[in-house]
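> Requesting a structural model of the entry that follows:
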Amino acid sequence: MVLSTEIDIRDYDTKVDGGLPLEKLLTPNPELRAMIESMQVGRKWLFTNAGENHARRVIRVLGLEGLFHGMTYCNYLEPQFVCKPDRKSFTKAMREAGVEDQDPSLCFFADDSAPNVDMAAKMGWTAVHVMDKFKDPSTAGQYQIESLVDLQTVLPQFWR
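Model prediction:
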């Protein structure tokens, strides 16, 4: 008998992420899609703590396919994978997005996790906390909004 500690990612996807009924939990978001489509920025990049297959499923179910130049995700097969809010994950995202050697203030970040938003701000990014209006007020990042579609109100320079 041979025992292996390696994870078969297909098995993981099927039993864990792939087992989630996303189609019952999420619905397409045309308003979000229109907002992202109308952004006047150089690159739109996704940065998630999800695995690649799960992230792609969420994008598909929300109707956001084709809007992004790429994605930084967690590769659970890497022995020492990094995820937000670890500083190394932000450095990885900059490298993968092709902005590693540029001014970090050129990076804009929106997230619903205050620790993630705070790390983005520490990295020199413009950071926006997407927060639940029913929770305590947030001081994370430079801006706080209740929904991603509200991004236009705090970063109007990206819309005409």
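> going forward, measure contacts and count neighbours with C-alpha atoms only.
Fine.
> count of neighbours near Tyr73?
Neighbour count of Tyr73, defined by other CA atoms under 10 Å: 23.
> Which residue ranges of this structure form strands?
When assigned using DSSP state E, the strands of the chain occupy the ranges 45-47, 70-72, 108-111, 126-130, 143-145.
> so which of these is the most packed in?
strand 126-130 (a mean of 25; mean count of other CA atoms under 10 Å).
> Which of the strands of the chain sits closest to Tyr12?
Set against Tyr12 and scored by CA to CA, these come closest in strand 70-72, at 19.3 Å.
> To compare with the earlier structure, here is another sequence to fold:
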Amino acid sequence: MVFEDLYMQGQRPKYDCLLFDLDDTLYPLSSGLATSCRTNIEDYMVEKLGIDKSKIHDLCNILYKNYGTTMAGLRAIGYDFDYDEYHSFVHGRLPYENLKPDPVLRSLLLNLPYRRVIFTNADKVHAAKVLSKLGLEDCFEGIVCFETLNPTHKSTVSDDEDDIEFVGSRTFAATNNGSSSEIFDIIGHFAQPIVGLGLPKSPIVCKPSEAAIEQALKVANIDPQRTLFFEDSVRNIQAGKRVGLQTVLIGTSQRVKGADYALESIHNIREAIPELWEADRKSEVAAYSGNVAVETSVTA
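Predicted coordinates:
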């Protein structure tokens, strides 16, 4: 029995789940959706939040860098808005027609003998539309998206342990209507830092926060030690690595710190990680071995 147990352990696949980012991972950056999304975010900030157009470029860069998404950053510094309205504005005008069915990727995914889950910062409507356009809507077990990690519109900064924590010793209090008593001047903060004044934290949970990744793994019942994480973002890859995931950086063949693999395109997965298909062969060998009769000697 000991030999049999060791043998079966040796046949066990290295992974039991593949976790995929969505945008610019399952389709190329050249599709133009990312560029259009950035433009829509900037338009929203000007048209809906009344932010001075001359500050938009710098503000977007700072918020994205420090909060994971511009949306999370906007909420952190004091802007209150409806999440669904924001997503509708930002994603509703994207050139989805640029995305075409991808039968090659579909075949690759369906032939991978593992759980397959999407993990995106985007909302569920956008995720469903992208997967539909790519012809991949039935290739995944489920989707961990914005609504999964942010199930309600939290109008105030919460002390809940699941919220994203950011470095800083002081935050701004929110008023009853959800808007800060003043908008935190984050551009000025970085131009002339004040000792002891840290960044306000965001009520929005999203990558690359390790807490967000851990929460996603918990929700989807995923063991990080037996999961391969596909992402186009270096910082998301590195955050995933810190929580125990094996990682694949998409969009470049140059490996960076935190990436176990680097692929120019998701289509290169079979050539770059052939071990993913070895699970099928091992299971076939195990099944065959289990049917082989073993002759034993019996004494009277």
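> Could you point out which of the strands of structure 1 sits nearest Leu64 of structure 1?
Of the strands of structure 1, nearest to Leu64 of structure 1 by CA to CA is strand 45-47, at 11.0 Å.
> As CSV, the strands of structure 1 with distance to Asn53 of structure 1 would be great.
Listed next are these as CSV, based on distance: least, CA to CA, whole Å:
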stretch, distance to Asn53 of structure 1
strand 45-47, 13
strand 70-72, 11
strand 108-111, 20
strand 126-130, 24
strand 143-145, 28
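> Without its sequence neighbours, what residue ends up closest to the counterpart of Arg33 of structure 1 in structure 2?
Counting by TM-score structural alignment, Arg33 of structure 1 corresponds to Arg106 in structure 2. Nearest residue to Arg106 of structure 2, sequence neighbours excluded (CA to CA, 6 or more residues apart in numbering): Leu136, at 6.0 Å.
> Map the one you found onto structure 1.
Under TM-score structural alignment, Leu136 of structure 2 pairs with Leu64 in structure 1.
> So its match is in contact with Glu31, correct?
No - the pair Leu64 of structure 1 / Glu31 is not scored as a contact, 10.4 Å apart, by CA atoms under 8 Å.
> name the helices or strands packed onto the helix ranked longest in structure 2?
Assignment by DSSP state H gives helix 33-47 as the longest helix of structure 2. Counting contacts by 3 or more CA pairs under 8 Å, 6 or more residues apart in numbering; DSSP states H and E, helix 33-47 of structure 2 is packed against helix 56-67, helix 83-92.
> Which strands or helices does the last one pack on?
If I follow you right, that is helix 83-92 of structure 2. In this structure, helix 83-92 of structure 2 makes packing contacts with helix 33-47, judged by 3+ CA pairs under 8 Å, 6+ apart.
> which residues of structure 1 does the helix it packs on align to?
By TM-score structural alignment, helix 33-47 of structure 2 lines up with nothing in structure 1.
> Pro103 of structure 2 and Ala34 of structure 2, how far apart?
To Ala34 of structure 2, Pro103 of structure 2 is 22 Å away according to CA to CA, to the nearest Å.
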